[in-house]
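Novice: just a sequence and a predicted model for now, questions to come.
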Amino acid sequence: MLGVVVEDWVRVNVDRATKLHIQVSGASAVIRDVEGAFMATTACFLPIVSLAFQAELLAIKHGVELAQQLSYQKVQVKSDSSQAISIINTCVDRASAMDLLAGDVLHNAASFTASKFISITRNNNGVAHCLANVAVSSGTRLV
């Protein structure tokens, strides 16, 4: 991002963890400033969500909601699910559950002055993944 001032942006790394054998998932979001300093996190248990893609979209939704609650205005949401990022970035008004969930994410993100949804590698998402595993194991929501 050459020549672009990014000091007022926050990064929201999101991830999910899924335990297929018991059909539950966990979702997490970690908010950091532009220098990588920790600012906030949330992790929540998702009962009866066994589809990894759906859990990833819910993690993105929870991350956007946390950024809204904390009144951040410029938000970069980063996920290691290129499929989830793609559906949000190309959201079409269709009636599928995933498109409706992506539409909810975009509706919430409209409150920001600027937002970006970016696909990253799993190697760059370790903390969010660990917290999603904690959410699966705890069976509760943590903020």
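Specialist: Everything's here; your move.
Novice: please make it C-alpha for all contacts and neighbour counts, starting now.
Specialist: Noted.
Novice: tell me if I'm right that Val12 and Lys78 touch.
Specialist: Yes. With contact defined as C-alpha atoms under 8 Å, Val12 reaches Lys78; the gap is 6.0 Å.
Novice: what touches both of these two?
Specialist: Counting by C-alpha atoms under 8 Å, 6 or more residues apart in numbering, Val12 and Lys78 have no contacts in common.
Novice: pull the longest helix from this structure.
Specialist: helix 52-69 (DSSP state H).
Novice: buried residues in that helix, which are they?
Specialist: 52-68 (16 or more other C-alpha atoms under 10 Å).
Novice: what does it rub up against?
Specialist: Contacts to helix 52-69, defined as C-alpha under 8 Å, 6+ apart, come from residues 12-18, 25-31, 41-42, 46, 49, 75, 77, 79, 81, 83-84, 98, 101-102, 104-105, 108-109, 111-112.
Novice: please pick the buried ones from the residues you listed.
Specialist: Using 16+ other C-alpha under 10 Å, the buried ones in these are 12-18, 25-31, 41-42, 46, 49, 75, 77, 79, 81, 84, 98, 101-102, 104-105, 109.
Novice: which of those residues fall in strands?
Specialist: 12-18, 25-31, 41-42, 46, 75, 77, 79 (DSSP state E).
Novice: picking that back up, tilt between the longest helix of the chain and strand 74-79?
Specialist: 160 degrees (axes from the mean of the first three to the mean of the last three C-alpha atoms, to 10 degrees).
Novice: and Arg141, how many neighbours?
Specialist: As a burial measure, Arg141 scores 16 neighbours (other C-alpha atoms under 10 Å).
Novice: tally of neighbours for the closest residue to it other than its chain neighbours?
Specialist: What sits nearest to Arg141 in space, not counting adjacent residues and going by C-alpha to C-alpha, 6 or more residues apart in numbering, is Cys44, at 4.0 Å. Cys44 has 26 neighbouring residues, counting by other C-alpha under 10 Å.
Novice: pasting the second one now:
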Amino acid sequence: MAKTDVSGLSQLGAHTALPASPSEAVLERVPFGSKGQGAAVRFTAPEFTSLCPMTGQPDFAHIVIDYIPGDWLVESKSLKLFLHSFRNHGAFHEDCTMEIANRLVELLSPEWLRIGAYWYPRGGIPIDVFWQTGPAPEGAWIPDQGVPTYRGRG
């Protein structure tokens, strides 16, 4: 089994301050040693927060990111810091979701990526945002994201 090259990472294993904004966050990647085997990777962030750009009130979401790597994997600590950087960032749900997706696609050039952002109600209306780069590759096993749409209490 080959050892993953982590020599270019700046955050893993070091104290890293929380970025003040998503644009300041540094997403890092490591080589994927099993390219072409159809492995799907999932990250789940059930306590994602951002701010409403109009009121400054907090917005909450359950984010699920699935991807089939090409040459690269996202380094998980850098992803965690990137996602946390939205806590003081004011943007609409759709914009937050697409900023996450676009940054990951730009960094990784994955074979395939999808994001499901299940936002909790604000003003009485939940907003769920879904996006993917295209159809999943044939033969890929991509489980359901497992997050039910909002049904209220009861």
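Specialist: Looks like it arrived, so ask away. Source: prediction; values computed, not measured.
Novice: next, the TM-score between them, please.
Specialist: For this chain pair, the superposition-based TM-score is 0.36 by TM-score structural alignment, normalised by the length of structure 1; 88 aligned residues with a C-alpha RMSD of 4.8 Å.
Novice: re the thing from before, name the element the residue nearest to Arg141 of structure 1 belongs to?
Specialist: Following DSSP states H and E, one finds Cys44 of structure 1 within strand 38-47.
Novice: swap in Ala101 of structure 2?
Specialist: Secondary structure from DSSP H and E places Ala101 of structure 2 in helix 93-108.
Novice: for that helix, name the packing helices and strands.
Specialist: Contacts defined by 3 or more C-alpha pairs under 8 Å, 6 or more residues apart in numbering; DSSP states H and E place helix 93-108 of structure 2 against strand 72-74, strand 112-119, strand 128-132.
Novice: most packed of the ones you listed?
Specialist: Most buried of these, by mean neighbour count (mean count of other C-alpha atoms under 10 Å): strand 112-119, with a mean of 22.
Novice: who's in contact with stretch 114-134 of structure 1?
Specialist: Against stretch 114-134 of structure 1 from outside (C-alpha under 8 Å, 6+ apart): 13-18, 25-30, 43-44, 73-82, 85, 88-89, 109.
Novice: can you count the residues close to His84 of structure 2?
Specialist: 22.
Novice: that one touches Thr49, doesn't it?
Specialist: Yes. Using C-alpha under 8 Å, His84 of structure 2 is in contact with Thr49, at 7.5 Å.
Novice: could you report the separation of Met98 of structure 1 from Leu58 of structure 1?
Specialist: 10 Å (C-alpha to C-alpha, to the nearest Å).
Novice: ok, now Asp33 of structure 1?
Specialist: From Asp33 of structure 1 to Leu58 of structure 1 the distance is 22 Å (C-alpha to C-alpha).
Novice: hmm, Phe48 of structure 2 is touching Phe82, no?
Specialist: No. Counting by C-alpha under 8 Å, Phe48 of structure 2 stays clear of Phe82, with 10.8 Å between them.
Novice: looking only at neighbour counts, state which of those two leads.
Specialist: Phe82 (24 against 20).
Novice: quick check: that one is in a helix.
Specialist: Yes. Under DSSP: H, G, I helix; E, B strand; the rest coil, Phe82 of structure 2 sits within a helix.
Novice: if we can go back for a sec, now the angle from the longest helix of structure 1 to strand 38-47?
Specialist: Put simply, helix 52-69 of structure 1 runs at 140 degrees to strand 38-47, going by the same axes, to 10 degrees.
Novice: tell me how far the ends of stretch 30-40 of structure 1 are from each other?
Specialist: End-to-end for stretch 30-40 of structure 1, by C-alpha to C-alpha: 6 Å.
Novice: try stretch 28-47 of structure 1
Specialist: First-to-last distance for stretch 28-47 of structure 1 - C-alpha to C-alpha - comes to 14 Å.
Novice: residues contacting Arg42 of structure 2?
Specialist: Val64, Ile65, Asp66, Tyr67.
Novice: so which of the residues you listed is the most crowded?
Specialist: Tyr67 (25 neighbours).
Novice: that residue sits in which helix or strand?
Specialist: Per DSSP H and E: strand 58-68 holds Tyr67 of structure 2.
Novice: picking that back up, can you list the buried residues in the helix holding Ala101 of structure 2?
Specialist: By neighbour count on 16+ other C-alpha under 10 Å, the buried set for helix 93-108 of structure 2 is His93, Cys96, Thr97, Met98, Ile100, Ala101, Leu104, Val105, Leu108.
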